[in-house]
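Chemist: What follows is a predicted structure for the sequence shown.
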Amino acid sequence: MDADRHIAPPLDGDFVELAVEVFAMLADATRVRLILALSEGEMSVNDLAETVGKPQSAVSQHLAKMRLARMVSTRQEGTRVFYRLENEHARQLVTDAVFQAEHSLGGTPRHHHPAGEAKTP
């Protein structure tokens, strides 16, 4: 929501410490890939494991930590558990981090090209 972008968080509050914890939670390539995969919508653990190319047990451990951090939530259907992003903020953080990474490659980043003209770096 655009309104969220106009409110500056306090610099001296507990939110800064919590923000650092969020960044620490996302400081893992598998978790970043899970956020990107879940940006497309709800997925089962097995589907996520296949998508990120990691064993199901490892993906389950990452998802459990992300659930405790309230980044993802679950829905159970029979014996299958489906995960989804709790809100759009984790997706936006990861997207912005990827865009920032594109800037480090030099040249014009893909996200600055008009739609349909995006070039791979």
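Modeler: Received the coordinates, thanks. Residues are numbered from 1 along each chain as shown.

Chemist: C-alpha from now on. contacts and neighbour counts both.
Modeler: OK.

Chemist: Just want the most central residue of this protein.
Modeler: I35 (3.1 Å; C-alpha atoms, centre = their mean).

Chemist: In this protein, where's the longest helix?
Modeler: helix 89-103 (DSSP state H).

Chemist: other SSEs contacting that one?
Modeler: Applying 3 or more C-alpha pairs under 8 Å, 6 or more residues apart in numbering; DSSP states H and E, we find helix 89-103 packed against helix 29-38.

Chemist: outside of the helix it packs on, which residues touch it?
Modeler: 25-26, 48, 51-52, 59, 62-63, 83-85, 90-91, 94-95 (C-alpha atoms under 8 Å, 6 or more residues apart in numbering).

Chemist: and what of stretch 66-82?
Modeler: 22, 25, 42-45, 63, 83-87, 90.

Chemist: coming back round to it: what are the buried residues along the longest helix of the chain?
Modeler: A90, R91, L93, V94, T95, E102, H103 (16 or more other C-alpha atoms under 10 Å).

Chemist: Tell me which residue of this structure is furthest from the middle?
Modeler: Taking C-alpha atoms, centre = their mean, the residue of the chain most remote from its mean C-alpha position is G78, at 26.6 Å.

Chemist: try this one side by side with the last:
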Amino acid sequence: MTQPDQLINEAAKIYKVLSNSTRIKILYYLRHHNGEVDVKTIVNDLSLAQPVVSKQLGILRRYQLVCSRKVGTRVFYILDDPHIVQLTDDMIEHVKHEIKGEPHPKNLYQVHQ
């Protein structure tokens, strides 16, 4: 397998991770907090079950989208890759245009042809 193929395959794995709305909610939640947030706070603020949050955080950690630090029995999380938030921001902007039926900003692909 060539290097571009490996990168494409890894990118596809990340897109699969981001295909879950709960994981995107957690990423956005962490984005808007300064510093680390413990699991209990995430559970309470997002009104999600603790096992659901823990499972999704484990997946996000496995793909290096968040990192964690344990203090006693508490585990704290923080974003590990701000590029992922930008990627999801861009997708949400795309969806806004599709839902509202508004034209997209100037098509950069057409400009460079």
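Modeler: Done, it's in. Predicted model, so just to flag it, every value in this text is computed and none were measured.

Chemist: related to what we said a few turns ago, quick one: map the residue nearest to the centre of the first structure onto the second structure.
Modeler: Using TM-score structural alignment, the partner of I35 of the first structure in the second structure is L27.

Chemist: What distance do you get for its match to R61 of the second structure?
Modeler: 11 Å (C-alpha to C-alpha, to the nearest Å).

Chemist: so where in the second structure does the longest helix of the first structure end up aligned?
Modeler: Using TM-score structural alignment, helix 89-103 of the first structure pairs with 83-97 in the second structure.

Chemist: ok, average deviation of that stretch from the first structure?
Modeler: Compared with the first structure after fitting, stretch 83-97 of the second structure deviates on average by 1.2 Å (mean C-alpha distance after the TM-score superposition for the first structure).

Chemist: Distance from the chain centre to that stretch, please.
Modeler: 10 Å (C-alpha atoms, centre = their mean, to the nearest Å).

Chemist: So which residues of the second structure form helices?
Modeler: 3-17, 21-31, 39-46, 50-62, 82-100, 108-111.

Chemist: Turn those helices into JSON lines, columns for distance to S68 of the second structure.
Modeler: JSON lines is the format used below for the helices of the second structure (distance: least, C-alpha to C-alpha, whole Å):
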{"stretch": "helix 3-17", "distance to S68 of the second structure": "18"}
{"stretch": "helix 21-31", "distance to S68 of the second structure": "12"}
{"stretch": "helix 39-46", "distance to S68 of the second structure": "10"}
{"stretch": "helix 50-62", "distance to S68 of the second structure": "7"}
{"stretch": "helix 82-100", "distance to S68 of the second structure": "15"}
{"stretch": "helix 108-111", "distance to S68 of the second structure": "38"}
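
Chemist: The aligned residue in the second structure for L18 of the first structure - how many residues pack around it?
Modeler: In the second structure, the residue matched to L18 of the first structure (TM-score structural alignment) is E10. When counting by other C-alpha atoms under 10 Å, one arrives at 13 neighbours for E10 of the second structure.

Chemist: Over to the one 5 residues further on?
Modeler: Y15 of the second structure is flanked by 14 other residues according to other C-alpha under 10 Å.

Chemist: how close does it sit to V66 of the second structure?
Modeler: From Y15 of the second structure to V66 of the second structure the distance is 15 Å (C-alpha to C-alpha).
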